[in-house]
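Participant: one predicted model, sequence on top.
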Amino acid sequence: MSELPVVLVTGGAGYIGSHAVLALKDAGIPVVVYDNLSTGVRLAVPDDVTLVEGDIGDTAHLARAIQEHRIAAVMHFAGSIVVSESVEKPLKYYHNNTQNSLGLIDTCIKQGVRHMIFSSTAAVYGEPESSPISEDTPTKPINPYGASKLMTEQMLRDASAAHGLNIGILRYFNVAGADPAGRAGQNTPAATHLIKVAVQAALGLRDSISVFGTDYQTPDGTCIRDYIHVSDLADAHVLALRHLVENGGNLLVNCAYGRGFSVREVLRAVEAVTGEPLPVVDAPRRAGDPPALVASADRIRQVLGWKPAHDSVEEMVRTALAWERHISGVPDRPASGDAAQTRQAS
């Protein structure tokens, strides 16, 4: 097995990036975090991991960090991620997600970085005509967020062909949950992720939770998404790195479990875990939301040998709830009913 390189994790103080840092540490892989802390949190970076505070658009500072720490691989998480905001502020997304990624790719090539793993998204598929969605499904994003990520994917492919950069493109579906050991979780107070918002509402940290759109052409009228536990996703990044280092070739994989849950099904799962009803309010559709996104997850299992360890909605909810209690200071209390006997939200 090839020796694994020092990995620079951009956005490593953020939600998914911080879990990737933990997965790299757990695998014994040296890691350095590069983050401007605009949405990331310093406390999310372990004490024994070097944090370089800097903006991804500052390529001179980035180059110095790569040189100083002898970086040979980059995992790129830094970026803007809110679909509805991307519709309202498209240029922000093309600047932060596309232009800054161009500078990063160019800097990495000039500094001799061999491997790059990119945090992409199912939003590149738009509203696919068939389901489940495979990696070969045509990419037709319907919002600037998805378009900004797809542009970066193409830049990476072209850079690989021209400069020999080894690339792994991981297209995430809906990420949820928190580190089961309680070391990390989602820290952004105004996050828009459904399970995060739902557990905040369950703890009384939000007055209500809005269901955006109840008239979609789905069984219960609400959007359907394929969810993945953040720790399983982090493990997939470590496997992707090993694949690139061991000359497995460039990589493009969906990151999901291959089954979908509606918004209402997820909310019922939260109620089952907490034993309490949620304060739910029906609201109009949000701009840029497709009705259903469910993945084919065969390739990631076959190519990387990925075996998820946390693939239930209930575990995503339980770990997210435990983390939210931790960061908010809301004390634990016994749920009404037997919260251990939760049902699958299906």
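Facilitator: Received the coordinates, thanks.
Participant: hey, let's count contacts and neighbours off CA atoms from now on
Facilitator: Noted.
Participant: what residues does the strand or helix carrying residue 32 touch?
Facilitator: Counting by DSSP states H and E, the element that carries residue 32 is strand 31-35. Strand 31-35 has contacts (C-alpha atoms under 8 Å, 6 or more residues apart in numbering) with 6-13, 21, 24-25, 45, 49-56, 69, 78.
Participant: the stretch 201-346 of the chain: helices as residue ranges?
Facilitator: 230-245, 263-274, 298-304, 313-328 (DSSP state H, counting those that start in this stretch).
Participant: could you dump those to CSV with distance to residue 150 and mean neighbour count?
Facilitator: Output for those, formatted as CSV (distance: least, C-alpha to C-alpha, whole Å; neighbours: other C-alpha atoms under 10 Å):
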stretch, distance to residue 150, mean neighbour count
helix 230-245, 19, 23
helix 263-274, 26, 22
helix 298-304, 19, 17
helix 313-328, 28, 21
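Participant: strands along this protein, start to end?
Facilitator: Using DSSP state E, the strands assigned to the chain run over residues 7-10, 31-35, 50-53, 73-76, 115-121, 166-172, 174-176, 209-212, 224-229, 251-255, 260-262, 280-283, 292-293.
Participant: the ones you listed: which one's closest to residue 301?
Facilitator: strand 251-255 (9.3 Å; C-alpha to C-alpha).
Participant: quick one: contacts for the nearest residue to residue 267 once chain neighbours are set aside?
Facilitator: Nearest in space to residue 267, with sequence neighbours left out and distances taken as C-alpha to C-alpha, 6 or more residues apart in numbering, is residue 198 at 6.9 Å. Residue 198 is in contact with 209, 267, 270, 278, counting by C-alpha under 8 Å, 6+ apart.
Participant: let's bring in a second model and compare:
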Amino acid sequence: MKLLVVGGFGFIGKHLIERALSSEVEFTVVARKDPDSGWAGYPYVLENTIDNECLESLSKTHDAVVYMASSSIPATGSFIKELTENVEPAVQIVERLTYYNPAIKVIYLSSGGQVYGNDYSRPMCERDTCFPVSPYGFGKLMTEQGLAFLQRTRGIKLAILRVANPVGKWQYGLRQGLVNVVYQSLKSGEPIKIFGSGEEVRDYLDADELAELVLKITNSQFDFKVWNVGSGVATSTLSLVEKIEKYLGISGEKLFFPRRKFDPKSAVLDCRKLQLDMNWKASLTIDQILEKTLSHKMKQ
């Protein structure tokens, strides 16, 4: 098995690379820019240097493509830019790769927390209708639809993973990831910004477990699958903040703001289909995930 990882130097991509290395799985990363020096030694190509000849070579020398690239997050972007900056590039590269190699498997990482929208108070399953309200969620769903069209009309092998909220050691900055945002606020003495009442709930999973699942799927047989990937466990914002405060031994000031339209009140996934199809279930609790992630951050 040899993987082509599009967006492989991002947060989740780094976890996948680490797992691939430990499993002796070969890979090539497609990146939008050169990586940091610590990652530059791994095989990669820049997206803006790829022509049809290069795409043909990549498609015929790899068994699966894992697509996880995105230039936006739920709090930013416009739906028009989503079409040109995220949807079109994803569908275009998959269309060309599968044209040159119809047998190549396609694994697309979508968003379980954003594609379903704000209308569900129970765990959401794959059969539920999607009503995204953020440009980010709209872009993810449109990419899903574009790839599903290729599957219907060309018979490509496609697995769509609607991923919950992964947490892990390579989540940096304040643009995404509540765990890292709270951690950075507590360490710097800045107030913690909470949008909503704090009772809003999310589904968190370990980024390493997600990476292991992706490798398992690349080695499985499928034609077309859509799977929710999460823990299925609801954790409120305030509960998450309190757990991080307790671990660090720091109590921070909390500033409450109105809940933003793109922030669902509840975003918890029903993952029974994945468990049935792949015999996979997230094993780490939120407490174990936080201990693992925060202990790494404190050593840096």
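Facilitator: Thanks, I have it. Nothing here was measured: the structure is a model prediction, and the numbers come from that model.
Participant: PyMOL command to pick out the buried ones of the contacts of strand 31-35 of the first structure?
Facilitator: Command for PyMOL that selects the buried part of the contacts of strand 31-35 of the first structure, burial taken from 16 or more other C-alpha atoms under 10 Å:
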select buried, resi 6+7+8+9+10+11+12+13+21+24+25+45+51+52+53+54+55+56+78
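Participant: Provide the aligned range in the first structure for stretch 19-30 of the second structure.
Facilitator: Residues 23-34 of the first structure are where stretch 19-30 of the second structure lands when matched by TM-score structural alignment.
Participant: one more: stretch 80-99 of the second structure?
Facilitator: Going by TM-score structural alignment, stretch 80-99 of the second structure sits over residues 91-110 in the first structure.
Participant: likewise for stretch 148-157 of the second structure?
Facilitator: Going by TM-score structural alignment: stretch 148-157 of the second structure matches residues 157-166.
Participant: ok, and what's touching the matching stretch?
Facilitator: Contact partners of stretch 157-166 of the first structure, identified using C-alpha under 8 Å, 6+ apart, comprise 105, 109, 113, 114, 115, 116, 167, 244, 249, 250.
Participant: and the third one, how far is that from residue 8 of the first structure?
Facilitator: For residue 113 of the first structure, the distance to residue 8 of the first structure under the criterion C-alpha to C-alpha, to the nearest Å works out to 10 Å.
Participant: what about stretch 162-175 of the second structure, start to end distance?
Facilitator: End-to-end distance (C-alpha to C-alpha), stretch 162-175 of the second structure: 20 Å.
Participant: buried ones in that stretch, by neighbour count?
Facilitator: So stretch 162-175 of the second structure, judged by 16+ other C-alpha under 10 Å, has buried residues 162, 163, 164, 165, 166, 167, 168, 169, 170, 171.
Participant: just give me the match in the first structure for the fifth one.
Facilitator: The criterion is TM-score structural alignment: under it, residue 166 of the second structure has residue 175 as its aligned partner in the first structure.
Participant: show me what contacts its match?
Facilitator: With contacts taken as C-alpha under 8 Å, 6+ apart, residue 175 of the first structure has the following neighbours: 193, 227, 228, 229, 230, 233.
Participant: just residue 301 of the first structure next, same as before
Facilitator: By C-alpha under 8 Å, 6+ apart, the contact list for residue 301 of the first structure reads residue 307.
Participant: ok, now with 10 Å
Facilitator: The neighbours of residue 301 of the first structure, taking C-alpha atoms under 10 Å, 6 or more residues apart in numbering as the test, are 236, 253, 254, 255, 257, 307, 308.
Participant: also residue 47 of the second structure?
Facilitator: 6, 7, 29, 30, 31, 32, 33, 89, 93.
Participant: 7 Å instead?
Facilitator: Residues in contact with residue 47 of the second structure (C-alpha atoms under 7 Å, 6 or more residues apart in numbering) are 30, 31, 32.
Participant: again with residue 51 of the first structure
Facilitator: Residues near residue 51 of the first structure by C-alpha under 7 Å, 6+ apart: 32, 33, 34.
Participant: the same query, at a cut-off of 8 Å, please.
Facilitator: 32, 33, 34, 35, 45.
Participant: can you tell me which of those are buried?
Facilitator: 32, 33, 34, 35, 45.
Participant: pick the one among these closest to residue 127 of the first structure.
Facilitator: residue 35 (32.3 Å).
Participant: so residue 149 of the first structure sits right up against residue 97, yeah?
Facilitator: Yes: between residue 149 of the first structure and residue 97 a contact is recorded at 6.5 Å, counting by C-alpha atoms under 8 Å.
Participant: related to what we said a few turns ago, nearest to residue 88 of the first structure, of the helices of the stretch 201-346 of the first structure?
Facilitator: Per C-alpha to C-alpha, nearest to residue 88 of the first structure of the helices of the stretch 201-346 of the first structure: helix 263-274, 23.3 Å.
Participant: what stretch of the second structure does the closest one fall on?
Facilitator: Against the second structure, helix 263-274 of the first structure falls on residues 237-248 (TM-score structural alignment).
Participant: contacts for that stretch?
Facilitator: Taking C-alpha under 8 Å, 6+ apart as the rule, stretch 237-248 of the second structure contacts 179, 182-183, 186, 194, 198-202, 251-252, 287, 290-291.
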